[in-house]
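Peer 1: structure of the sequence below:
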Amino acid sequence: MSDLLWFFAISTCLKLLLIPSYHSTDFEVHRNWLALTHSLPLSQWYLDETSPWTLDYPPLFAYFEHFLSIFAFLIDPQIVDLQKGLNYTSNSVIFFQRITVILSDSCLLYGVYRLTKDLDSGKRILIWVLVVWSPMLVIVDHLHFQYNGFLLGILLISLSFLEQGKDLAGGFFFAVLLCFKHLFAVAAPVYFVYLFKHYCWCGLVKGFRRLSVLGAVVVAVFAVAYGPFVYHGQIQQVLRRMFPFGRGLCHAYWAPNFWVFYIVLDKGLAFFLRKLGFAIQTPEASFTGGLVGDSSPFAILPQITPLATFAMVLLALSPCLIKAWRNPQPGMITRWVTYAYTCGFLFGWHVHEKASLHFVIPLAFVAVQSLENARHYFWLSIVSCYSLFPLLFEAQEYPIKVLLLLLHSIITWLAFSAQFTKGEEAKAAARIKKKDEQLKLKGNSSRADKKEGFVIGGVEKSYLVGLLVVEIWSQFLHPLIFGDKLPFVPLMLISIYCGLGIMYSWIWQLRWIIRSPNL
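Peer 2: Take a look at the predicted model:
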């Protein structure tokens, strides 16, 4: 544990240095949530429209903001002033909110500790490097500004209990997580199938008793979170804020998922049909404008509804759910949850690019299990981190995000090489010995000096080279050639290219799950 604290201390020093740097509108979103939860009675939290940044997270997160607002008021009362505090950017609010994110990362620290405490020291330290020093968390939480580390910590705590066979505690913490942020519900089908089969499927009487206890625990968590709003007759308003389906299928061109290709195909068809003389109208909500669109942005292809995306996510999840039902192994739950969040990212409704954290962070715990998994994680973490680059669009942050990605790539490569080279060399030596024996029988020379190391495949290498080409074009060549014209093209190009990479990762994970034996 002391070593983990050192890792956390080093990352904290970096985060403290980044306090004065750029922050997005999410910074004002959370400041406004501090103000409204402090200034208004609970019955008004989900009704207030003083600011355009209305409260749209589940109640436990609202309670969390209310807790933080107590300390914010003591430091600077204007932080929580609902009227005068709009767009307040004094040093007091900047330091306060930045430090609350850093302190809330202690939840992530505990989750990492719980999930790694039974591993050998090599794997444990490797996971600490991958998670505690994650450049994605630094970019999203400590530059752009959010509390993903805190929320992912709750997820890791839940997974740690499930891997230990403590299903009731694992289900409890997942229910808590859903009441903090409902977007984690993508993994709910995996949790349901796994807990029902692993915890409740044990005879009629005992199984019914366990199902009742598990149901009571989940209901109790939701009752604590939502009960006050049910009492005030506001549950419909709360749900309306949490599920604003009118925001449209995609978050502009940002999330590199399946729907990016659907949008590009629709625009391509519309362009060629106009050239052929067809009267094709351009939808009012343009994805190339970088704005949140409405629910009907397509000119040619069928409109996509939230129900359709829900069905696609479930369909993509089905192989994983079948595996979880046939043989609910505790050691597989983290991989299944990772796959679930990959499916949700690719096929979900109005997915933000930041949601890639939901599968990259848990995947770090899978990466240490084998060399094949390590290679996949190394490649995917680079792709996912690069897909977040458009979040930091100001020039002064460009060296920071590039340096973070480069350091991550180098450190991860060295860490994986140190972890797997020794084991792989032992396996290679056994293969070489066998090969030598065969060669001696044929009178050929020995190849015993051949060794294997941590390398990635040709396809992955070529893709990473393409990633560099995309960045050179987007950052340097496009502005040089086109100036201020077609400003959406670099963003679209990044989304499409990273979308290809994450689709490739999803296929890789799906193939692994289908081929994995039911032990």
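Peer 1: CA atoms for contacts and neighbours, from now on please.
Peer 2: Fine.
Peer 1: what's the closest non-adjacent residue to the residue nearest in space to the middle of the chain?
Peer 2: Centroid-nearest residue in the chain, with Cα atoms, centre = their mean: residue 357, separated by 2.0 Å. Using Cα to Cα, 6 or more residues apart in numbering and skipping residues adjacent in sequence, the residue nearest residue 357 is residue 136, 7.1 Å away.
Peer 1: show me what the helix or strand hosting that neighbour is packed against.
Peer 2: Element membership of residue 136 [criterion: DSSP states H and E] is helix 135-137. Identification of packing neighbours for helix 135-137 by 3 or more Cα pairs under 8 Å, 6 or more residues apart in numbering; DSSP states H and E yields helix 371-387, helix 398-442.
Peer 1: tell me which residues are up against that helix.
Peer 2: 148, 149, 357, 384, 385, 388, 404, 405, 408 (Cα atoms under 8 Å, 6 or more residues apart in numbering).
Peer 1: distance to residue 298 added to those residues, as JSON lines?
Peer 2: Formatted as JSON lines, these follow (distance: Cα to Cα, whole Å):
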{"residue": "148", "distance to residue 298": "32"}
{"residue": "149", "distance to residue 298": "36"}
{"residue": "357", "distance to residue 298": "29"}
{"residue": "384", "distance to residue 298": "27"}
{"residue": "385", "distance to residue 298": "29"}
{"residue": "388", "distance to residue 298": "26"}
{"residue": "404", "distance to residue 298": "37"}
{"residue": "405", "distance to residue 298": "35"}
{"residue": "408", "distance to residue 298": "39"}
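Peer 1: I have a second one here; can you model it like the first so I can compare?
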Amino acid sequence: MPKKKPAKHSGDDDITIPVSPQTGSSDTWWWLAHKGTTTSFLCISLFALLIRSAVSMYPYSGAGIPPKFGDFEAQRHWMEITTNIPVIDWYRNGTYNDLTYWGLDYPPLTAYQSYIHGIFLQIFNPESVALLSSRGHESYLGKLLMRWTVLASDVLIFFPAALFFVLVYHRNRIRSGKSEVAWHIAVILLNPCLILIDHGHFQYNCISLGLTVGAIAAVLCESEVLTCVLFSLALSHKQMSAYFAPAFFSHLLGKCLRRKSPVLSVIKLGTAVIVTFVIVWWPYLHSLDDFLMVLSRLAPFERGIYEDYVANFWCTTSILIKWKKLFTTPSLKSISSAATVLASLPSMVQQILSPSNEGFLYGLLNSSMAFYMFSFQVHEKSILMPFLSATLLALKLLNISVI
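Peer 2: As a prediction, the model looks like this:
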């Protein structure tokens, strides 16, 4: 039996994290299974699923409104495309893939996810993903099956990532209250912004955010190769995950520079990133034209520097400064890029010079907020990125240290 390390702690429902006699470190999985955390996690997860299910029963934006029927139709259409035409044509305009009608505009991992979900719909409701004839399909069964795919994505990716983060977050505490652990899990799983966007408006942000949370947890437990793989997958699912890239890059670089062989450390992590991207992007790496075709779909510069309804710097100040009239699109790209880099720079420099877990979490908030406020062409749902970072930092209000 593992030995328990005694320590004084004030609070109710204290639990002791056992320390392995072989390694001297806490065995968090033993603690999870034997100290009631499993029950708390399952109860909170069931409640979180109930909330998600309740939200999904309400109408989504664009329902029954032609010609495009809202984001629900976009997700359904991607399932239609990926299950009916060759992978090389998923991003190419053609007879069966009109890019002006909800063309794919996310990286390949989103397309693969759409393919998997599309196969599920094909089995139980084939008319919902029939090529061309399914446009605007809004049958009860079709909507129910699609709602299930979002719930399944949450349960399989975001929920385990949240648990992984909480366990790692507590790992270096000798004693911790079960109520604190439960609150930490609840704060992440009951994120109202994510629930409303994914299960109300209809999206699959839980996948990229779950991969990002997993990468953050891997940083805290010093599994750096796993960090690179998970974050590369997040980037390959939603390009908005790049909002976190400065924080990951600066923290990992800062840690590599403090090792005996910094160059080898950088090469190892770089290899993990390259291999992951090559595997995910492989169908589009055989031709430069195919690769550039996908990239062109991910960066819609023609939409302008900002969209309406996005409360970032460019949209807010446009009341006084008519950015689109005063500057050309190339100039605005340069200005917004410079502003984003400058806003991200303080936390990046701090983490390169003195990397720490706490500083890394603050860096995530700083870089994601910098991108949301100053980058080119910000979508309203991009607020999920800084909101996730703020949610993870909010746990510090319960006086839990990640150091």
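Peer 1: and the TM-score between them?
Peer 2: Here the superposed chains carry a TM-score of 0.80, computed using TM-score structural alignment, normalised by the length of structure 2; 342 aligned residues with a Cα RMSD of 2.0 Å.
Peer 1: what lines up with the residue nearest to residue 357 of structure 1 in structure 2?
Peer 2: Mapped onto structure 2 by TM-score structural alignment, residue 136 of structure 1 lines up with residue 193.
Peer 1: how many neighbouring residues does its match have?
Peer 2: 14 (other Cα atoms under 10 Å).
Peer 1: how far does the helix holding residue 136 of structure 1 sit from its chain's centre?
Peer 2: 10 Å (Cα atoms, centre = their mean, to the nearest Å).
Peer 1: what stretch of structure 2 does whatever helix or strand comes next after it fall on?
Peer 2: Scanning forward in sequence from helix 135-137 of structure 1 by DSSP H and E, the next helix or strand is helix 148-163. Taking TM-score structural alignment as the measure, structure 2 aligns residues 205-220 with helix 148-163 of structure 1.
Peer 1: quick one: contacts of that stretch?
Peer 2: The contact list for stretch 205-220 of structure 2 (Cα under 8 Å, 6+ apart) reads 153-154, 157-159, 161-162, 164-165, 168-169, 194, 198, 224, 226-231, 233-235, 237-238, 241, 357, 385, 388, 402.
Peer 1: of these, which belong to helices?
Peer 2: 153, 159, 161-162, 164-165, 168-169, 194, 224, 226-231, 233-235, 237, 357, 385, 388 (DSSP state H).
Peer 1: let's have the helices and strands packed on helix 135-137 of structure 1 in JSON lines, adding distance to residue 6 of structure 1 and mean neighbour count.
Peer 2: Shown next, in JSON lines, are those (distance: least, Cα to Cα, whole Å; neighbours: other Cα atoms under 10 Å):
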{"stretch": "helix 371-387", "distance to residue 6 of structure 1": "23", "mean neighbour count": "21"}
{"stretch": "helix 398-442", "distance to residue 6 of structure 1": "16", "mean neighbour count": "16"}
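Peer 1: all strands for the stretch 1-150 of structure 2, in order.
Peer 2: Using DSSP state E, counting those that start in this stretch, the strands of the stretch 1-150 of structure 2 run over residues 3-4, 14-16, 18-19.
Peer 1: corresponding residues in structure 1 for the first one?
Peer 2: The alignment of strand 3-4 of structure 2 onto structure 1 (TM-score structural alignment) finds no residues at all.
Peer 1: in stretch 191-208 of structure 1, what's buried?
Peer 2: 191, 193, 194, 195, 196, 197, 198, 199, 200, 207 (16 or more other Cα atoms under 10 Å).
Peer 1: quick one: map the second one onto structure 2.
Peer 2: Residue 193 of structure 1 maps onto residue 250 of structure 2 when the alignment is built from TM-score structural alignment.
Peer 1: helix, strand, or coil at its match?
Peer 2: Put simply, residue 250 of structure 2 is helix when judged by DSSP: H, G, I helix; E, B strand; the rest coil.
Peer 1: quick check: it touching residue 345?
Peer 2: No: with contact defined as Cα atoms under 8 Å, residue 250 of structure 2 does not reach residue 345; the gap is 9.6 Å.
Peer 1: before we move on, back to that, closest one of the buried residues of stretch 191-208 of structure 1 to residue 481 of structure 1?
Peer 2: residue 191 (50.7 Å; Cα to Cα).
Peer 1: show me what contacts the closest residue to the closest one other than its chain neighbours?
Peer 2: Closest residue to residue 191 of structure 1 apart from its sequence neighbours, by Cα to Cα, 6+ apart: residue 171 at 7.5 Å. Contact analysis of residue 171 of structure 1 by Cα under 8 Å, 6+ apart lists 158, 191, 195, 214, 218.
Peer 1: for the aligned residue in structure 2 for the last one, what is the enclosing helix or strand?
Peer 2: Residue 218 of structure 1 maps onto residue 273 in structure 2 when the alignment is built from TM-score structural alignment. With secondary structure defined by DSSP H and E, residue 273 of structure 2 is part of helix 262-281.
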